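1. Okay, sequence plus prediction incoming.
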Amino acid sequence: MASSAAPARPRLGVFKFASCDGCQLTLLDCEDELLPLSAEVEIAHFVEASSDIQPGPYDLSLVEGSVSTPEHLERIRRIRAESRYLVTIGACATAGGVQALRNYADAEEFRAAVYARPEYIATLATSTPIEAHVPVDLELRGCPIDRGQLVEVITAFLAGRRPDIPNHSVCFACKRRGTPCLPVSRGIPCLGPATHAGCGALCPAYGRGCYGCFGPSGSANMPAMIPLLRSDGMSDEDVLRLLHTFNVNDFAAVEPERGHEVEPGTKRPGEPR
């Protein structure tokens, strides 16, 4: 007699490291899209959504946040060992996040200034992306990520195909939606020519220059980008402040005038996996 048991659904794990939880909330904000997806996968580990936590292995793991503590180092290796596919989501997981500003300053000084009892805080001197420590199958950029791209990643996984995630710059998205170039038409500084697409060129559509929350694109030309920002009236200090935010590690890696060292093993933008 044939068994009537339904086939096992792929197991999904969602994990948090040093981050603000915004990218996990993007998954919850999928709302209508999340309902049919939840019928196709077993959500085995997602603390933001459920207290029902199941042990690995996991078919697909989504990891938010940077590696910032000694405990993170052990935990990410364990998650990698339990995951068939591992996808990093958001600027913290793909570039170290805004907390990677510590990489170019005195982390001990920061700790003493922020915490009343810094001796109780176990932290690393650097904040690094997940890929600096374990192999990653796909990176999903943004601060936060785009929910359309997230749904595409999960859908592609279920269909057994490569996700259709663009690697071009925000300028392409501006042209597609008919947004005039802000630096050309209004003299507004904009990182769009050097920033990874994915946000739908939201800020330029409302008259604000792109500030690089998706990190540098694979074809970022910073030797040309920085003089363009200066020609739009930005001082050298303003340029550095613009670059040193959500994706400071990645932008520092491509800045032509800054000799920042990058954590060993960190993938520079555009490098093959």
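-> Yep, it's here.

2. From now on I want contacts and neighbour counts done on CA atoms only, so please keep to that.
-> OK.

3. Helix, strand or coil: sort out M225 for me.
-> Secondary structure, DSSP: H, G, I helix; E, B strand; the rest coil: M225 is helix.

4. how much space is there between the nearest residue to it once chain neighbours are set aside and L228?
-> Nearest residue to M225, sequence neighbours excluded (C-alpha to C-alpha, 6 or more residues apart in numbering): A194, at 7.0 Å. According to C-alpha to C-alpha, to the nearest Å, A194 and L228 sit 11 Å apart.

5. so which strand or helix has C174?
-> helix 170-177 (DSSP states H and E).

6. Give me the buried positions along the helix or strand following that helix.
-> Per DSSP H and E, helix 170-177 leads on to helix 182-186 as the next helix or strand towards the C-terminus. Neighbour counts over helix 182-186 (16 or more other C-alpha atoms under 10 Å) mark 182-183 as buried.

7. adding another structure so you can compare the two:
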Amino acid sequence: MTPTLAVFKLASCDGCQLTLLDCEDELLALAGQVDVAHFLEASSDVRPGPYDLALVEGSVTTPADAERVHVIRAAARHLVTIGACATAGGIQALRNLTDVDEFRRTVYARPEYIETLSTSTPVSAHVDVDFELRGCPIDKGQLLEVITAFLAGRRPDVPNHSVCFECKRRGTVCVTVAEGTPCLGPATHAGCGALCPAYRRGCYGCFGPSGSVNLPALIPLLRHDGLGDDDVERFLHTFNTAAFDREPRS
């Protein structure tokens, strides 16, 4: 039987789902190999599970999300989370650092109608996840590799090294060494192709921590490049706030 694919959204901007749609020619080839049974971003044709592979975008930020991820997990043979929201809580995890009720009162005219959790958490905090694909948004090539790997019954070949490796491979001069530009490249998961350093901008960590993070060594370097303690905190508190906060630092 043709394997079934389902794509689900929790709290997110839809950017990672759009990455799948942006695959264009590759998506047409993929559509011939899988049965897309649930993908509201692309089609209103929705069929119930079980599904061979479920992709989940978005973080768990509401009681309904917390219940829904269990339903998705039960219906999926393999569950892969895609993007910074699903793998690390996303930029909305900034709420984890303060009082969410204060945000609710400030943003909404009728906060009593807003039902939300006090934290924004990754899907893996609630159910077992077979693989986490990082990025904000995810990389198209990595996404196709993950889908192909799971449908073929093998482990995805997605590197776990840092952005610095990608800079070296494309011959990009280190912006920190050459220009003193603050950069999270040494601590950030590869996958973007070192896009920002290629344009002489410092990496700001949109792919989250790599598999060899050493923040205690990096933070003094950021301070040497002109960032104060508050600046360092802001630099780390973007797309992957919760993930970088889990790393030890000095």
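-> Structure's in. What do you need? Here the structure is a predicted model, which means the values were calculated and not measured.

8. average offset between the helix holding C174 of the first structure and the second structure?
-> By mean C-alpha distance after the TM-score superposition for the first structure, the fitted helix 170-177 of the first structure averages 0.3 Å away from its aligned residues in the second structure.

9. Map E131 of the first structure across to the second structure for me.
-> Taking TM-score structural alignment for the superposition, E131 of the first structure sits opposite S124 in the second structure.

10. from what I can see that match touches I82, true?
-> No: here S124 of the second structure lies out of contact with I82, judged by C-alpha atoms under 8 Å, at a distance of 11.4 Å.

11. quick one, which of the two is more surrounded?
-> I82 (27 against 21; other C-alpha atoms under 10 Å).

12. residue contacts, the alignment partner in the first structure of the more buried one?
-> In the first structure, I82 of the second structure lines up with I89, judged by TM-score structural alignment. Counting by C-alpha atoms under 8 Å, 6 or more residues apart in numbering, I89 of the first structure makes contact with 23, 62-65, 139-142, 145.

13. I89 of the first structure: what's its closest spatial neighbour, skipping adjacent residues?
-> L140 (4.8 Å).

14. burial of the equivalent of that neighbour over in the second structure, as a residue count?
-> Matched by TM-score structural alignment, L140 of the first structure corresponds to L133 in the second structure. Using other C-alpha under 10 Å, L133 of the second structure is surrounded by 23 other residues.

15. isn't L133 of the second structure right up against T81?
-> Yes: taking contacts as C-alpha under 8 Å, L133 of the second structure lies within contact range of T81: 6.1 Å.

16. where do the contact lists of these two overlap?
-> With C-alpha under 8 Å, 6+ apart as the test, L133 of the second structure and T81 both reach T87.

17. ok so, going back, A194 and L228 of the first structure: which has the busier surroundings?
-> Using other C-alpha under 10 Å as the criterion, A194 of the first structure and L228 rank with A194 on top: 26 against 16.

18. Matching that one against the second structure, which residue comes up?
-> Aligned partner of A194 of the first structure by TM-score structural alignment: A187.

19. same deal with S50 of the first structure?
-> So, by TM-score structural alignment, S50 of the first structure is matched to S43.

20. Can you give me the neighbour number for its match?
-> Using other C-alpha under 10 Å, S43 of the second structure has 10 neighbouring residues.

21. how close does it get to F8 of the second structure?
-> 12 Å.

22. Repeat that for V56 of the second structure.
-> In terms of C-alpha to C-alpha, V56 of the second structure sits 5 Å off from F8 of the second structure.

23. Please apply the same query to A243 of the second structure.
-> 22 Å.

24. returning to that earlier point: neighbour count winner among V56 and F8 of the second structure?
-> Neighbour totals were compared for V56 of the second structure and F8, and V56 leads with 27 against 18 (other C-alpha under 10 Å).

25. For the more buried one, list the residues it contacts.
-> 7-10, 79-82, 86.

26. any idea what it aligns with in the first structure?
-> Alignment note (TM-score structural alignment): V56 of the second structure maps to V63 of the first structure.

27. repeat for P111 of the second structure
-> Structural alignment (TM-score structural alignment) places P111 of the second structure against P118 in the first structure.

28. quick one: its match and A107 touch, right?
-> No: in this structure, P118 of the first structure is not within contact of A107 by C-alpha under 8 Å, at 11.1 Å.
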